[in-house]
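1. The following block contains a protein sequence and its predicted model.
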Amino acid sequence: MNQPSELEVKYKKMYPIFILICSILILYTSLLVGFSLNTITGLILLLVSLLMLTRTVAVITQNEIQMRNLLGMTVKVYSYTPDQIVVANNNIYVNDKKVISGWWADINIQEVKAFFLQIQEEN
């Protein structure tokens, strides 16, 4: 069984879809009423929701977890060894520090555990 060399964690779909619906409602209201500050707010929310639907929150490689922003840039890197990783309660911990939360990240626990087992077998 050939596992990927990195695992991408995306945002949960419910948050960006909610933001997308809100931005469409704001833009529709702005279309009816006329240009206002809410038009800019609607455009910003539309952009944020589309980026959340397409970008990844984190990329897990064999020796580090890279946290990414909405522009796709790596903003924080957590280095680890396989014995420092704990996957519990839909969260990923490195050295007892919560790195990825299941509240906003779409974590497939079976896939993550299989990925970490593969890493342990290779080492």
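-> Arrived safely, thanks for sending.

2. contacts and neighbour counts: CA atoms only from here.
-> Noted.

3. need the strands for this structure, in chain order.
-> Secondary structure of the chain (DSSP state E): strands located at 7-11, 56-60, 64-68, 74-79, 85-88, 91-94, 97-100, 105-106.

4. try it against this one:
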Amino acid sequence: MRIQLTSIYVDDQRAALAFYTDVLGFTTHHDIPLGDDFWLTVVSPDAPDGPELLLEPSGHPAVKPYRDALVEDGIPLAQFAVDDVESEYQRLTGLGVTFTQPPTDIGPAVVAVLDDTCGNLIQLIAPKTPA
């Protein structure tokens, strides 16, 4: 068993695609029209055949209260691994990305939390190599 696809709800699929590709650096994998929406997935350029992230429309009535509660409590909806959180923080803040938590050493890893501009908080994490 392996993870092949996971979803993140977004307010605007086209804006989300621009943020996730142009800013975060993912690449478009699928962009298939489905009525008013799209089957829109991105992948890491480091693993083009790896897990896909579906940028799913947030129209279901349960999505807004769920995401609002997570954001209010500062809980990230997803977590992305990076090699160096501080470097990504500097790169992304230079592109205008808002962070709700700067790079923070939590013991076994360094984390930071950003606002994806699409209704979600996203955590970046770089696990530390055991000494």
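-> That came through, no problem. This is a predicted model, so every value here is computed, not measured.

5. overall similarity of the pair, as a TM-score.
-> Superposed pair, TM-score by TM-score structural alignment, normalised by the length of the first structure: 0.26. Supporting alignment: 62 aligned residues with a C-alpha RMSD of 5.0 Å.

6. circling back: mind checking the strands of the first structure for the one nearest to residue 33 of the first structure?
-> Of all these, it is strand 7-11 that lies closest to residue 33 of the first structure, at 33.1 Å by C-alpha to C-alpha.

7. For the closest one, name the packing helices and strands.
-> helix 37-54, strand 56-60, strand 105-106 (3 or more C-alpha pairs under 8 Å, 6 or more residues apart in numbering; DSSP states H and E).

8. For residue 14 of the second structure, identify the helix or strand it belongs to.
-> Assessed by DSSP states H and E, residue 14 of the second structure sits inside helix 13-18.

9. helix or strand right after that helix?
-> Next helix or strand after helix 13-18 of the second structure toward the C-terminus (DSSP H and E): strand 27-34.

10. Helix or strand next in line after that next one, which one?
-> Next element after strand 27-34 of the second structure (DSSP H and E): strand 37-43.

11. Report the inter-axis angle for that following strand versus strand 27-34.
-> Here strand 37-43 of the second structure runs at an angle of 170 degrees relative to strand 27-34 (axes from the mean of the first three to the mean of the last three C-alpha atoms, to 10 degrees).
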